[in-house]
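1. sequence and predicted structure, then a few things I'm wondering about:
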Amino acid sequence: MRTYILNDGSKLLLLYIDGMIRLQSIEDNVLRPLINNGLPQGIDRIRSLAEMLGREWLPLTNVKTEQTLEGLIQHILKGSLALLVDGMASSLIAQVQDFETRSVQEPKKESTLRGSKEGFVENIRTNTSMIRRRIVHPDLKMESFTIGRYTQTEVVLAYIRGLASEKVLAEVREKLGRIEADGIIDSSYIEEWIENSSFSIFPQIQNTERPDIAAVSLLEGKVVLITNGTPFALILPVTFWSGLQSADDYFERFVFIILTRLIRYTLTFVSLALPAIYVALSTFHPDMIPSSLMINIATARESSPFPTVIELFLMMFIFDGLQEAGVHLPNQLGPVVSIIGALVIGQAAVEAGLISTPIIIVISLTGVAAYTIPRYSSTLPFRLIRYLLLIVSGLLGFVGFTFGIIFLLIHLVMLESFGTPYLSPVAPFDGKRIKDVVIRYPFWAKKGKSKGGGKR
């Protein structure tokens, strides 16, 4: 709180939080001339300090008036400068925020071989500007919400009028308005508040730190939520296939992406079902395995003290533990611990006779196949389902595996993301939008506007 008295006796009070505004330019350009020279007088006489600030300062910065004490406090806490003039009933709010922010960098979570190298940052104004640079149209709308009792976090709802579904927009606005939280620190807080099925293991909202993906999603009729303080924007609605599609699918030629997607979808199923299928075949249905291969498997397991399902469960648990250790360790140590740890533990377990060699091969193939899933949030449900399928297959063989897959498909068919069926456009079938699921058609072959269903 700083008080200034001018030559004519006028009193001026400045209210701000140190470190959040650029006060030096205001002192040099406005306050020092006022203190030394008083009110500037030209052809049209200026009679008061409030009049001078309205005339002289409005063209220089974003200045507005505030009538209430509560509004004044909120502006100050968000990094604005408040000016109170003696004799003036309202305060002047100057938005001159100046705090340290991270510069725009390449996204680390969604790196691509080709495409934009820009990524969202923690500053919401920078993020909205990166989207507006890509979509230069007046129908791009952005609505602001303030959420969080103590944090007062700004959340921007972005959409393209005429492309986004009004039903989806109404639902999102209603859910944002019902959030009653003490604080919103990250966009993940918003995600848990507004998703349709909180207890489903499948993500119903996509997160991204790439402004180009956010822009493409808006053009597909989706809705984007940008939260201040986090580089991850939320995209909705989404489908099951969104998590299996990579940004590079749209930056490379469509001819090659057809093969890439087929490989990715096949390996996704391998990462989900290979351990369960191996247990079902080797334990309950050995007659389905070629005799020579079954003899080799039985020979390798001759000295193993545990049943096959226990061996697989232990190795999967160790593999996931090493993966978690690699995520939380420093960048220089993470890959070393994950790779060397898996090799050392696996080799030692085989030499000690605790684990058979085919188990190591199955777990290795499962782990490699899981890494082909582009989005980390999409790999988490598969990790859990892998354990569940392993358990039911270890108890009932292929009967348990079949029932597990059926229950999984029933759940996916019943799941929705803001009115969009989770397995669409496959179930229910939509011939117009299915072009971009298994294969990627060339851009010139895609016709029609999507209405909130989206493709990516």
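-> Everything's here; your move.
2. make it CA atoms for all contacts and neighbour counts henceforth
-> OK.
3. quick one: the strands in the stretch 251-400 of the chain?
-> With DSSP state E, counting those that start in this stretch, there are no strands along the stretch 251-400 of the chain.
4. neighbours of Ile213, how many?
-> Number of residues near Ile213 (other CA atoms under 10 Å) recorded here: 20.
5. now do the contacts for the nearest residue to it once chain neighbours are set aside.
-> Of all residues not flanking Ile213 in the chain, Ala247 sits nearest, at 7.3 Å (CA to CA, 6 or more residues apart in numbering). Applying CA atoms under 8 Å, 6 or more residues apart in numbering, one finds that Ala247 lies in contact with 110, 112, 213.
6. A further structure is provided below for comparison with the first:
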Amino acid sequence: MKKLWTPCLKKLSARLPGASLTLTKKKLDDLTNLIGHSDSVAAEINQITKKLITPDSFEKQEKLPISPILADNLQILQQLFFHCIDVQFRDLAIGREQVTAMLIFIDGLADKNRIDGHIVKSLMAVQCSPLAPTQGIAIQSIKKLFLAAAEVREIATIGEITETILTGDSVLLLDGAVTALHIDTRGWESRDVSEPITESVVRGPREGFTENIRTNTALLRRRIKTPRLRLEKYIVGRMTKTEVNLAYLTGTADDSVLEEVRRRIERIDVDSILESAYIEELIEDAPYSMFPQIEHSERPDKVAAAILEGRVAIVIDGTPFVLIVPTVMIQFWQSSEDYYERYPTAWLVRTVRFVYSTLALLLPGIYVAITNFHQEMLPTALLINIAASHAGVPFPIYVEALLMEITFETLREAGVRLPQPVGQAVSIVGGLVIGEAAVRAGIVSPSTIIVVAITGISSFALPAYNLGWSLRLLRFVFGFLGFISGLYGILLGLLILLIHITSLRSFGVPYFTPLAPFKRQDIKDVFTRAPWWSMDERPVSISGSDANRRRQKYFLKPRPPGNSGW
């Protein structure tokens, strides 16, 4: 069998220079049926079919214009979707003239009920109509008279056909027409709008973004009901062709920032974008910095508030996390709930966050530095207790703290990865058992356990999970600096860290704004949240020409005591 068919296969392979259009799926199937299922012959057939799916052949075929001969178009599409069993080709004959047509869609991405009820039935019911296929008359007639679909537009290339099919829409090809119809039929299964898990609040909306980009943009439109809210579309990723939308308020967003965002999105040249983190790493200013320079959120109210301040939201299809640019460091200490509670409450909560963020970063390093180099700073009774608890431990205090920090991070990671009921049990029981056993075994001292526990709890006070990771990593650095040179090393590390933070930028905006450079107008929303009646301007460092929140030059203020009017 191999001797009989090898010369034939070689001739067939020679006829395929750069994935020639002469070999179709039907021809290969017929050839396979004729020669049987010999392993050696099947291997040679696979080598031939590989020529059909080279990247160069795909790019060449997708640039081709639509041919007026329907058979030629089908031949190209069958090669592009070779061995794609979910791609459906539906033959149709339209009108009295029996114009040959082909409806193409992907089973699972397209809504079959819409296809059957709004497309197939409508086209099969066409009996009388001037459907002469010359000069596009048939396409125009079908588009305007017979298709009961919300979105129908003409496309002219093979690449547009493949893009339409792969996004869940359907394509209608007619014999004799040099254009095809893109018909909106998307209808895949998606997750319903639910409360976001990573940014839960006591008071505020319970809606969160989903993996559907149209649902996410609709959630933004519900909150910002103005035609000034613009949505720009980009397709990123050669293989995934992920849709990316830029959402911003024209006049409110800074034009220079907007142009920079567009430029960076257009420069992305990768094969796949599966989550917003891909784009975040590709467009951020300092990819080697430990600090996140782009904020992400799955709360529509938070993203809408950022857009109203003058920022740009990057909405990516397939993920519930929306990117917000430009980002300043203070944003990671702000929560949506700060603006839903009264301002004295917001002031107290933010103060707690700043204090415990400092503890999460510096407490282990300060503990190691004081116990090793600066014992005179501790009260005598406390120093005696710490020394007594550490008497039987064979390791230095820094090694103790390092072991417990690593154990704590391991338990936290295990609790996240396990199923939720089991993960909580592992985190709580594991921490108690391991901590108690380590103290009894004389591996660590009780004071070290207390310091590590306070540090771990403090790291949960931050609303931003990504900044929490940065502080947790830097905590080990400051612990080492405290171990080798005491508080002097910690102060030197803080100075270097401050220099690094002030040198960062996010899309041209200084990362440490409004503290460095100092912006007096924006300080009212940094360490505390000022009352709404006094926040009359948007952040000056990011907003465009429309910087005022209100048109009036006066604002309602609280009435003084004893006055019944405003």
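-> It's in. These numbers were taken from a predicted model, which means no experiment stands behind them.
7. ok, and the contacts of Ala247 of structure 1 in structure 2?
-> Compared against structure 2 with both residues aligned by TM-score structural alignment, their matches' CA atoms under 8 Å, these retain 112, 213.
8. may I see the contacts of Ala247 of structure 1 arranged in a markdown table, with secondary structure as well?
-> Below are the contacts of Ala247 of structure 1 laid out as a markdown table (DSSP: H, G, I helix; E, B strand; the rest coil):
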| residue | secondary structure |
| --- | --- |
| Glu110 | coil |
| Thr112 | coil |
| Ile213 | helix |
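9. which one in structure 2 is aligned with the residue nearest to Ile213 of structure 1?
-> Taking TM-score structural alignment, the alignment pairs Ala247 of structure 1 with Ser336 from structure 2.
10. cool, and Leu60 of structure 1?
-> Counting by TM-score structural alignment, Leu60 of structure 1 corresponds to Ala149 in structure 2.
11. same check, this time on Ile360 of structure 1
-> For Ile360 of structure 1, the residue aligned by TM-score structural alignment is Ile449.
12. state the distance from its match to Leu378 of structure 2.
-> Using CA to CA, to the nearest Å, we find Ile449 of structure 2 at a distance of 18 Å from Leu378 of structure 2.
13. so these two - more neighbours on which side?
-> A count of neighbours by other CA under 10 Å puts Ile449 above the other of Ile449 of structure 2 and Leu378, at 19 against 12.
14. may I ask you to confirm that the more buried one is in contact with Leu402?
-> No. Applying CA atoms under 8 Å as the test, Ile449 of structure 2 and Leu402 come out as separate, 10.9 Å apart.
15. could you find the counterpart of Gly321 of structure 1 in structure 2?
-> Per TM-score structural alignment, Gly321 of structure 1 is aligned with Thr410.
16. give the contact list for its match.
-> By CA under 8 Å, 6+ apart, Thr410 of structure 2 has no neighbours at all.
17. correct me, but the match of Leu60 of structure 1 touches Ile183?
-> Yes. With contact defined as CA under 8 Å, Ala149 of structure 2 counts as touching Ile183 (6.9 Å).
18. comparing these two, which residue is more hemmed in?
-> It is Ile183, of Ala149 of structure 2 and Ile183, that has more neighbours when counted by other CA under 10 Å, with 26 against 15.
19. and that one, how close does it get to Gly108 of structure 2?
-> 16 Å.
20. got it, and Ile213 of structure 2?
-> Applying CA to CA to Ile213 of structure 2 and Gly108 of structure 2 gives a distance of 18 Å.
21. same check, this time on Arg221 of structure 2
-> 28 Å.
22. what about the two, which has more around it?
-> For Arg221 of structure 2 and Gly108, the more surrounded residue by other CA under 10 Å is Arg221, and the numbers stand at 17 against 14.
23. perfect, I'm done here.
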